[in-house]
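Student: Provide a 3D model corresponding to the input given below.
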Amino acid sequence: MTTKRFLDLKQVSDELAVTKAQVYTILKNGDLPAIQVGPKRVWRIERVKLEEYIERQYAATREAVEGGDVQGEIPEDTED
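Tutor: You can find the predicted model right below:
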């Protein structure tokens, strides 16, 4: 079985566990490179670009944690 080179918004949103609207925002602000194809100009994201984006997010998160600048959601179940 071969891995597809390009993903659509739904596939990317599933991979990142976010909404399609959030993926669209990431595309529009340029954080995740993508192309628009066909007469309907649908978005397609290259799998390798998604993996690079994820790696950049890991690096940015590490830097934020090390700098004490962590933002975002707080886990609800904080068992010790």
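Student: make it CA atoms for all contacts and neighbour counts henceforth
Tutor: OK.
Student: for stretch 9-26, buried residues please.
Tutor: Judged by neighbour count (16 or more other CA atoms under 10 Å), stretch 9-26 contains these buried residues: Leu9, Val12, Ser13, Lys20, Val23, Tyr24.
Student: count of neighbours near Gln36?
Tutor: Using other CA atoms under 10 Å, Gln36 has 11 neighbouring residues.
Student: structure for this one too, so we can compare:
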Amino acid sequence: MSSSMDHRVLALAGVAQALQQVRRIAETGHSEAATVRTAMDSVFRVDAASPEAVYGSAAAVAPGLRLLHNYFRNQAQDDVLP
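Tutor: Sure thing, here's the model as predicted:
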């Protein structure tokens, strides 16, 4: 995979991860602090050279990568997703 594609996938994973937490907060009033911190910190890193720099590391968006992996393998645990 090209570096550009890697960057796009990591960015999409970060967005998916953040949206999952927004939904979790809306439904339960609770969230995972580390995941929310990653999302909030990313808002202020607008001049970063790469998604890794935005999120701190690729590992920080691992939950989002798992979400995407499951979604594209039609194994999503979410009935609301198309």
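Student: where does the TM-score land?
Tutor: Comparing the chains after superposition, counting by TM-score structural alignment, normalised by the length of the first structure, produces a TM-score of 0.32; 45 aligned residues with a CA RMSD of 3.7 Å.
Student: just to revisit the earlier point, mind checking which of the buried residues of stretch 9-26 of the first structure land in helices?
Tutor: Restricting those to those inside helices, with DSSP state H as the criterion, leaves Leu9, Val12, Ser13, Lys20, Val23, Tyr24.
Student: show me what counts as buried in the lengthiest helix in the first structure.
Tutor: Using DSSP H to define each element, the first structure has its longest helix at helix 47-66. The neighbour-count criterion (16+ other CA under 10 Å) identifies Arg47, Lys49, Leu50, Tyr53 as the buried residues of helix 47-66 of the first structure.
Student: one more: stretch 14-33 of the second structure?
Tutor: Neighbour-count burial for stretch 14-33 of the second structure, counted by 16+ other CA under 10 Å, picks out Gly14, Ala16, Gln17, Ala18, Gln20, Gln21, Ser31.
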